[in-house]
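Q: My questions are about this predicted structure, shown below with the sequence.
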Amino acid sequence: MRRPRLALATVLTGALLALPGCLYRATPDPELSAKDKEWMAMVPEPEIDRRFARYMIEDPTGEAPGTIVVETKERQLYYVLPDRKAIRYGVTVGDEAYGWSGNARIFRKAAWPDWHPPAEMIKRWPHVHAMQGGPANPLGARALYLADASGKDTLYRIHGTNEPERIGQAASSGCIRMRNIDVVDLYNRVGADAKVIVR
């Protein structure tokens, strides 16, 4: 009897997830409130590119547990766990004109935050305006606010998005965007004052 042929995509996916030394393990979605479910359903999610899906992996960063590392060229964010593990998330990073690198700390966490675009952004794009939290808000479901070493707000955020189709691209004004389900997952894991490294 002939064995059924597996779809090439299935074979390739299995191979990708089982490469020696870089075993990827999908992680379950976080628990969501009724409000999260309702509002997140209003942001259409494209089919996710597996390169930017959420996985638990061997930690490639060498940083201390609890640290967030953003590898801008890879379009990946790593949250370092104990035992040399990390959660890897696909992200949107700053486009060439607005990208940045350096160290920061989280000084505030917010669910469905209001958006107050900085003056320089309004100058570039006069059509943008402050907006209450919600499905149409560019900050999405959660935001992590970043401060520099002196404690000053950098005006950069790690946040959700109302444009999930741009995950994996360099398309933001410097903020790190995540799928809403992923930013909820990170928000639930990360501690106050966590170190953030953007490379």
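A: Right, received. Where do you want to start? Residues are numbered from 1 along each chain as shown.
Q: Going by C-alpha atoms from here, please, whenever you check contacts or count neighbours.
A: Will do.
Q: From residue 66, how far off is the closest residue in space to residue 62 that isn't next to it in sequence?
A: The shortest distance from residue 62 to any non-neighbouring residue, by C-alpha to C-alpha, 6 or more residues apart in numbering, is to residue 84 (7.9 Å). As for residue 84, its distance to residue 66 is 11 Å (criterion: C-alpha to C-alpha, to the nearest Å).
Q: For the residue sitting nearest the centre point of the chain, which residues are in contact?
A: Note on the chain: the residue nearest the mean C-alpha position is residue 178, at 3.0 Å, using C-alpha atoms, centre = their mean. Residue 178 makes contact with 89, 90, 91, 92, 158, 159, 160, 161, 164, 167 under the criterion C-alpha atoms under 8 Å, 6 or more residues apart in numbering.
Q: from the chain's centre, how far out does the one helix or strand residue 104 maps to sit?
A: Following DSSP states H and E, one finds residue 104 within strand 102-111. Relative to its chain's centre, strand 102-111 lies at 13 Å (C-alpha atoms, centre = their mean, to the nearest Å).
Q: Second structure follows, compare the two:
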Amino acid sequence: MPALAAGLVLAACVATPPVEPPVVETPVVEAPVKPLSYLPDDTADDPRDLNLVGDQLPPEPFRRAEIDYPTAEPPGTVIIDTGEKHLYLVEEDGRALRYSVGVGREGFAWKGTVAIGSRQKWPRWFPPKEMIAREAARGHNIPEMMEGQIGNPLGARALYLYDGPKDTLFRIHGTFEPKSIGTNASSGCIRMANADVMDLYERVGVGTRVVVR
């Protein structure tokens, strides 16, 4: 302690000003997880697109974000991890947009590499005959076709998945049950909150490669 005190006294007696340390700029490091905004789109040209944020958002832990995501798949690829219940849109420089999804319940899970064969806004819903029969056996009568509207099981947007020229009958689509995001709830389709599927819809086109794991 005496040696330290003496050093402080001597330093206080120096007439020349102390040398300022050089200014070192801290490099800006992009956050590994960047939450994305859910502001409503005031430019919507379809009145049905308005007010689909509000109570249609996925639960807080399942909000979309931009993240670090190294992968061998090229940018523009959609990767769906059914175990994690996440959909990734691969970007440049090892990044990706991450969305949370609902996936097939037990017995309806699947995997493979397909492509987006068609894109529809406010799609009509044509449930498979097997689904109609299955639901009828449970006492639920569902129509053979439903117009695109609030409450339609396909939500505000649908991306139709094809294996070559063949429609797989699986879709990436919206849902009016956002609380089902992050769960095993569908008959094999990939569910997204309407706000998320509307965002993804604007980023992908027909021919986009989709890898389901």
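A: Perfect, I can see it now. On a predicted model such as this, the values are computed, not experimentally measured, just so you know.
Q: and the contacts of residue 178 of structure 1, which of them are in strands?
A: Using DSSP state E, the members of these that fall within strands are 89, 90, 91, 92, 158, 159.
Q: neighbours around the nearest residue to residue 130 of structure 1 once chain neighbours are set aside, how many?
A: Take residue 130 of structure 1 and drop its neighbours on the chain: the residue closest to it by C-alpha to C-alpha, 6+ apart is residue 116, 4.6 Å away. Residues contacting residue 116 of structure 1 under the criterion other C-alpha atoms under 10 Å number 13.
Q: Map residue 116 of structure 1 onto structure 2.
A: Mapped onto structure 2 by TM-score structural alignment, residue 116 of structure 1 lines up with residue 126.
Q: I'd guessed its match sits against residue 145; true?
A: Yes. With contacts counted by C-alpha atoms under 8 Å, residue 126 of structure 2 reaches residue 145, the gap being 4.7 Å.
Q: for the counterpart of residue 48 of structure 2 in structure 1, helix, strand, or coil?
A: In structure 1, residue 48 of structure 2 lines up with residue 35, judged by TM-score structural alignment. Here residue 35 of structure 1 is recorded as helix under DSSP: H, G, I helix; E, B strand; the rest coil.
Q: Residue 135 of structure 1 versus residue 35 of structure 1, what's the distance?
A: 10 Å.
Q: neighbour count winner among those two?
A: Between residue 35 of structure 1 and residue 135, counted using other C-alpha under 10 Å, residue 135 has the larger neighbour count: 20 against 12.
Q: which one in structure 2 is aligned with that one?
A: When structure 2 is aligned by TM-score structural alignment, the residue opposite residue 135 of structure 1 is residue 150.
Q: which element is that match on?
A: Under the criterion DSSP H and E, no helix or strand holds residue 150 of structure 2.
Q: Likewise for the one 5 residues further on?
A: Secondary structure assigned from DSSP H and E places residue 155 of structure 2 in neither a helix nor a strand.
Q: Tell me who's in contact with residue 15 of structure 1.
A: No contacts exist for residue 15 of structure 1 under C-alpha under 8 Å, 6+ apart.
Q: equivalent range in structure 2 for the one helix or strand it maps to?
A: Using DSSP H and E, residue 15 of structure 1 sits in helix 8-17. Across structure 2, nothing matches helix 8-17 of structure 1 (TM-score structural alignment).
Q: What are the boundaries of the helices in structure 2?
A: Taking DSSP state H as the test, the helices found in structure 2 are 2-12, 129-137, 194-201.
Q: Can you add distance to residue 161 of structure 2 and mean neighbour count and give these back as JSON lines?
A: JSON lines is the format used below for the helices of structure 2 (distance: least, C-alpha to C-alpha, whole Å; neighbours: other C-alpha atoms under 10 Å):
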{"stretch": "helix 2-12", "distance to residue 161 of structure 2": "74", "mean neighbour count": "9"}
{"stretch": "helix 129-137", "distance to residue 161 of structure 2": "18", "mean neighbour count": "12"}
{"stretch": "helix 194-201", "distance to residue 161 of structure 2": "13", "mean neighbour count": "22"}
